[in-house]
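[1] Would you be able to build a 3D model of this:
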Amino acid sequence: MNSTPDHTTVTVLGLGRMGSALAAAFLAAGHPTTVWNRTPAKADALAAEGAVRADTVAEAVTASDLVIVCVLDHPAVQALLDPLAGSLTGRTVVNLTSGSPEQAREMAAWAAGHSIAYLDGGIMTTPDGVGNRASMFLYGGSREAFAAHRDTLAVLGDPVDLGADAGLASLYDAGLLGLMWSVFGGWLHATALVGADGVTAGAFTPVAVRWLTTVSLFMDRYAGQIDAGHYPGDDATIDVQLAAIEHLLHAGHARGVDGRLPELHRELMAKAAAEGNGGDSYARLVEAFRGR
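    All right, here's what the predicted structure looks like:
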């Protein structure tokens, strides 16, 4: 398959919901796309849209300059690629399979040993968000490969370059998912709290989203404090917030709302205050998560 400067040839290995969405985005952008899946029927819809269905993994990887892998897990990636290391030499592999930072670095070392350009990626969206330029795709690994294929990868979503460490995409992915679940948990707790007095989620949520914009400003400020290891309480100290959280706990208790989430925050704040750090900013609690 021949490629042009604007339409790099692409192979997608793995056609689950996410893999199929990736292949569809490449096709929609005009990239000659070869697809492979262990169950061939999963390629039917893509083939109808113009994708080339490969009968074997070997046929799939030799068809393109850029090989995208999106399968179940790291062992599945190894099982697919290990036997084809020689065929992949000189090509670029972008592994969008979920895994750990350690697994990503192991794959990067394997790729380097076979002269394969390697990028590890984190997909920060659902399949429906693939192809939306607002969706983030995180990448770590070969700087040369990222520069060469950035425009092609951009058809999936905004390609965020995390640098040469292939493990960082998986590490950011894990951290950002933790942040998402924490935000969801806080929002659901708050929605239950106000809902006990008849406020609908639809009425409360726009106010909550607006509040998160203000919260993000504090995050920016606190990031510098964390990096410096210095936590001046010049906005709202832990002592002040420790008093404020009692109002949340009281309101929840009075309404029968599960208080375990705010109780965790109170526990962390109370520990910091007991250690003599009550006059510091909330950012000080990063030390509790670090286990110090």
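[2] going forward, measure contacts and count neighbours with C-alpha atoms only.
    OK.
[3] so who does the spatially most central residue of the chain touch?
    The chain has Asp173 as the residue nearest its centroid, 3.3 Å off, counting by Cα atoms, centre = their mean. Asp173 sits next to 122-124, 138 when contact means Cα atoms under 8 Å, 6 or more residues apart in numbering.
[4] I'd like to know how far it sits from Leu138.
    Going from Asp173 to Leu138 by Cα to Cα, to the nearest Å gives 8 Å.
[5] Strands of the stretch 1-150 of the chain, start to end?
    Taking DSSP state E, counting those that start in this stretch as the test, the strands found in the stretch 1-150 of the chain are 10-13, 33-36, 52-53, 66-69, 92-95, 117-124, 136-141.
[6] and of the ones you listed, who's closest to Asp158?
    strand 136-141 (4.9 Å; Cα to Cα).
[7] hang on, the earlier thing: mind putting the strands of the stretch 1-150 of the chain in TSV, distance to Ala169 included?
    As requested, these are exported to TSV (distance: least, Cα to Cα, whole Å):
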stretch	distance to Ala169
strand 10-13	19
strand 33-36	24
strand 52-53	29
strand 66-69	15
strand 92-95	10
strand 117-124	5
strand 136-141	5
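[8] one more to put side by side:
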Amino acid sequence: MKTPVTVLGLGAMGTALARALLAAGHPTTVWNRTPGRSPELDTLGATRAATAAEAIAASARTTATAGAGGGLVVVCLLVDDTVRSTLDGLDLTGHTIVNLTNSTPEQSRATAERLASAGASYLDGGIMAVPPMIGTPGAFIFYSGPQEVFEEHRTALEVLARPAYVGTDPGLAALYDIALLSGMYGLFGGAQHALALITSAHIPAADFTQQFLVPWLTAMLTSIPNMARQLDNGPVDTADSNLAMQAAAYENLVTTAQKQGVDPSLLTPMGELLRRAVATGHGESGLSALVGLLRAAG
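    The predicted structure follows:
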């Protein structure tokens, strides 16, 4: 018998997680604060619990029948406060809680401490996918916490997405998650600004994007591994495009935006960082030097 799993939270992502577990043959108990959410799960064989406590207890009973210990509980709620209000005061003894709710590293560590005090094992997770990707090869999920707990449940977790274990510190999955999301939003922000510029001149966005924007951004992404190598091993002696030159030219980006009637607020922070790099003696360096300035500011 495959591992029974309880899923707490049936938003779009929680529903996708439950659907993947059911498709893989895992007995799945579901609960949501709003009753009746995602009725299609009932037809797929899910057991619906009236309360979170009932859902967790059902998982424990089913697991015990299968000859194992406490149940596996996947939590996918809105925010960290919802996780706290849902789990606090429940009997979690012997259960493994896998928290896939988006959170900060500090919140993840605090949750791990609370649940350890409640007698539960804990894994924190960061989902790098949108709901339709769950259960497909393109999705992956970061996990952090005790490695033996991760290994114990790896087979069930692989049903959801490719698992990427990143360390025993419970906050690491959230850190990796937030780092990738930060990169994504930075990329999207630049693309959105580019599209605002182009459409301000009544140029069709789709053709510009297909012919120029996506190929350009794709080519620029190839420079990121070199930045990473310089951060790990030290910068090269000279940069192909130094920060002094980039800072001098950057003003044209802001001026053009203003002249085109486009808000430059997505651009101005990078310009300020470039000028600070030059002012602090990094004018001959490459873009990897900006990472050190960001860390120092923090």
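[9] Tell me how the two chains score on TM-score.
    Put the two chains on top of each other and the TM-score (TM-score structural alignment, normalised by the length of the first structure) is 0.87; 285 aligned residues with a Cα RMSD of 2.3 Å.
[10] Quote the end-to-end distance of stretch 206-217 of the second structure.
    Stretch 206-217 of the second structure has an end-to-end distance of 15 Å (criterion: Cα to Cα).
[11] buried ones in it?
    209, 213 (16 or more other Cα atoms under 10 Å).
[12] Give me the contact list for stretch 134-151 of the first structure.
    With Cα under 8 Å, 6+ apart, stretch 134-151 of the first structure has contacts from 92, 108, 117-125, 129, 156-169, 173.
[13] Report the buried residues of stretch 110-119 of the first structure.
    Buried residues in stretch 110-119 of the first structure, counted by 16+ other Cα under 10 Å: 110-111, 115-119.
[14] just to revisit the earlier point, nearest to Ala190 of the first structure, of the contacts of Asp173 of the first structure?
    The nearest one, if we look at the contacts of Asp173 of the first structure relative to Ala190 of the first structure and count by Cα to Cα, is Met124, at 25.0 Å.
[15] For Leu243 of the second structure, which residues are in contact?
    274, 277-278, 282-287.
[16] Name the member of these with the most neighbours.
    Using other Cα atoms under 10 Å as the neighbour test, these are led by Leu274, with 24 neighbours.
[17] Helices of the stretch 101-250 of the first structure, residue ranges please.
    Along the stretch 101-250 of the first structure, the segments classed as helices by DSSP state H, counting those that start in this stretch run 101-113, 143-153, 168-195, 201-228, 238-254.
[18] can I get these in a markdown table with distance to Leu66 of the first structure?
    Formatted as a markdown table, those follow (distance: least, Cα to Cα, whole Å):
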| stretch | distance to Leu66 of the first structure |
| --- | --- |
| helix 101-113 | 14 |
| helix 143-153 | 8 |
| helix 168-195 | 19 |
| helix 201-228 | 36 |
| helix 238-254 | 51 |
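[19] Roughly how far does the residue lying farthest from the centre of the first structure sit from His247 of the first structure?
    Distance to the chain centre peaks in the first structure at Ala254, reaching 37.6 Å (criterion: Cα atoms, centre = their mean). The spacing between Ala254 of the first structure and His247 of the first structure, counted by Cα to Cα, is 11 Å.
[20] picking that back up, look up how far Ala47 of the first structure lies from the residue nearest to the centre of the first structure.
    For Asp173 of the first structure relative to Ala47 of the first structure (Cα to Cα), the value is 31 Å.
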